[in-house]
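In: generate a structure from the sequence data that follows.
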Amino acid sequence: MEHNINKHISGNFNQELENVRNHVLSMGGLVEQQLNSALDAVLNSDADLARKVQEGDIKVNAMEVSIDEECTRIIAKRQPAASDLRLVVAIAKTIADLERIGDEARRIAKVALDSFSNDQQDLLVNIDNMGRHVSKMLHDVLDAFARMDVNSAFAVHKEDAKVDREYEAITRQIMTYMMEDPRSIPKIMNLIWSVRSLERIGDRCQNISEYVIYFVKGKDIRHVSQEDIEKDLLS
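Out: Sure thing, here's the model as predicted:
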């Protein structure tokens, strides 16, 4: 289901809403690129790419501030109500989560500044697999946001449970490795933080899926079971 926002008497207001929505998607594209670059940097021990990710986070932060200011101007100037207000609220919350995803990508990139032995490569590969899963969640939820597609958003919402299971499995694997080789603990701790960052990115993607559903359906689904969401909103 796609939601049509082009329904205003004022063409200028339409344009303002469309512009700010496009800016969110541009920010999302940058954050997605940051995450994929961070994952590539870790898997390939590419310190130069990791530094580029860290530098790129400044642009992500600037985009959040700029879009937030746009939202404030729209509220002050247009005093939106009903679905228009929901859209502005959804945008403001989405960019906050995108900025935090950018922060997590920066933290993940730091791992690439360490060197890992051959017997630690399996850990890196498993983290990369989880990372690609989370990256697909981010891509899919941005697509759902672009089309304001409730069903696609809900599919991302459900995916977070799988990410949580991956997080638990990889954390157990890393803990076992540290117990077998206590000397590795300082370096391997950075891997634990990166896996934690990936789990948090999954949570942020789930949040954005909730904002899409909130905009289209006018319902806050935080703390609502997936069974109830499916029954009440998607039937």
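
In: from here on, just use CA atoms for contacts and neighbour counts.
Out: OK.

In: pull the residues that contact stretch 42-57.
Out: If you take CA atoms under 8 Å, 6 or more residues apart in numbering as the criterion, stretch 42-57 is touched by 34, 37-38, 40-41, 102-103, 105-106, 108-115, 124-125, 128.

In: quick one: buried ones out of those?
Out: Among the contacts of stretch 42-57, those buried by neighbour count (16 or more other CA atoms under 10 Å) are 34, 37-38, 40-41, 102-103, 105-106, 108-113, 124, 128.

In: quick one: the residue positioned nearest the centre of the chain and residue 228, what's the gap?
Out: By CA atoms, centre = their mean, the chain has its centre lying nearest to residue 205, at 4.3 Å. Using CA to CA, to the nearest Å, residue 205 is found at 20 Å from residue 228.

In: can you give me the strands in the protein?
Out: With DSSP state E applied, the chain shows no strands anywhere along its length.

In: residue ranges for the helices of it, please.
Out: 11-43, 47-78, 82-110, 121-147, 150-180, 185-217, 226-233 (DSSP state H).

In: and for comparison, fold this next one:
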Amino acid sequence: MPNSKDQVYGDHISERFNNELLELKTRFLEMGGMVEAQVGSAVQALTANDSVLAEQVRVGDRGVDQMEIGIDEEAILIIARRQPAARDLRLVIAVIKMVVDLERVGDEAKKIAKQALKLEEEGQTSLGYVEIRHIGSHVHAMLHDSLDAFARLDAEQALRVMKEDKRVDEEYQAAARTLLTYMMEDTRNISRCMSIMWVLRALERVGDHACNIAENVIFMVKGEDVRHTSMEETERVVGR
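Out: Presented below is the predicted three-dimensional model:
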């Protein structure tokens, strides 16, 4: 939940402007909650061989797309009406960027759901499920924490999310090596392992998008763009 840091925004004489900024933040977090649930449901659908849940995720992606359009329109109207400056402009710009990441997270969840339907049709086996659950849990936590960092305007928490990205990459590479071993041991595993690889790649991308959101939180709070910046320099920016 937002804390006292949240007052960095919404302290204008115009109550209407305050409400518009609060509504923008609220709608972004609603979209974030939706895609967070989509990722969790997609992983559950696959590991539980639940085709009904997988189909719900696939269909639910349309709602994510509609939310992206609505938030974009709302942000553009704020710029046109209010001509925000400094911190308020950073908030609006960051939201415009971050909804793209959320929409793409929704796309990755949809990809996982499609693979869940494919694997369910091919027959039940737990091959690759340990890797999916492990990486899925990790990136789901990253996404949750990046959204929480936004809600709290917490640059330090955003930095912690960014630091997790390297660990996810390492876990993804380790899982890929394990799946390659399965394929070498039995060629009948190749088709399934390739599907699992697509799922793991989608999850790794969810982690990347969570990291992007965290970068934008730092931009909002600190006023500095830390994209393409070393972790050491980002730590210095957050520590100022």
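
In: map the residue nearest to the centre of structure 1 onto structure 2.
Out: Aligned counterpart of residue 205 of structure 1 in structure 2: residue 210 (TM-score structural alignment).

In: wait, isn't that match in contact with residue 146?
Out: Yes. With contact defined as CA atoms under 8 Å, residue 210 of structure 2 reaches residue 146; the gap is 5.9 Å.

In: list residues touching both of the two?
Out: In contact with both residue 210 of structure 2 and residue 146: residue 161, using CA under 8 Å, 6+ apart.

In: quick check: whichever residue in structure 1 pairs up with residue 81 of structure 2 vs residue 91 of structure 1, distance?
Out: When structure 1 is aligned by TM-score structural alignment, the residue opposite residue 81 of structure 2 is residue 77. Distance from residue 77 of structure 1 to residue 91 of structure 1, counting by CA to CA: 17 Å.

In: skipping adjacent residues, who's closest to residue 146 of structure 2 in space?
Out: residue 214 (5.3 Å; CA to CA, 6 or more residues apart in numbering).

In: residue contacts, the one you found?
Out: 146, 147, 149, 150, 155, 158, 159, 161, 162.

In: what sits against the counterpart of residue 165 of structure 2 in structure 1?
Out: Taking TM-score structural alignment, residue 165 of structure 2 has residue 160 as its aligned residue in structure 1. Contacts for residue 160 of structure 1 (CA under 8 Å, 6+ apart) come out as 202, 203, 206.

In: for residue 160 of structure 1, give its distance to residue 89 of structure 1.
Out: 23 Å.

In: swap in residue 37 of structure 1?
Out: Separation of residue 37 of structure 1 from residue 89 of structure 1 (CA to CA) stands at 30 Å.

In: now the alignment partner in structure 1 of residue 239 of structure 2: how far from residue 84 of structure 1?
Out: Pairing criterion TM-score structural alignment: the partner of residue 239 of structure 2 within structure 1 is identified as residue 234. Distance, residue 234 of structure 1 to residue 84 of structure 1, using CA to CA: 22 Å.
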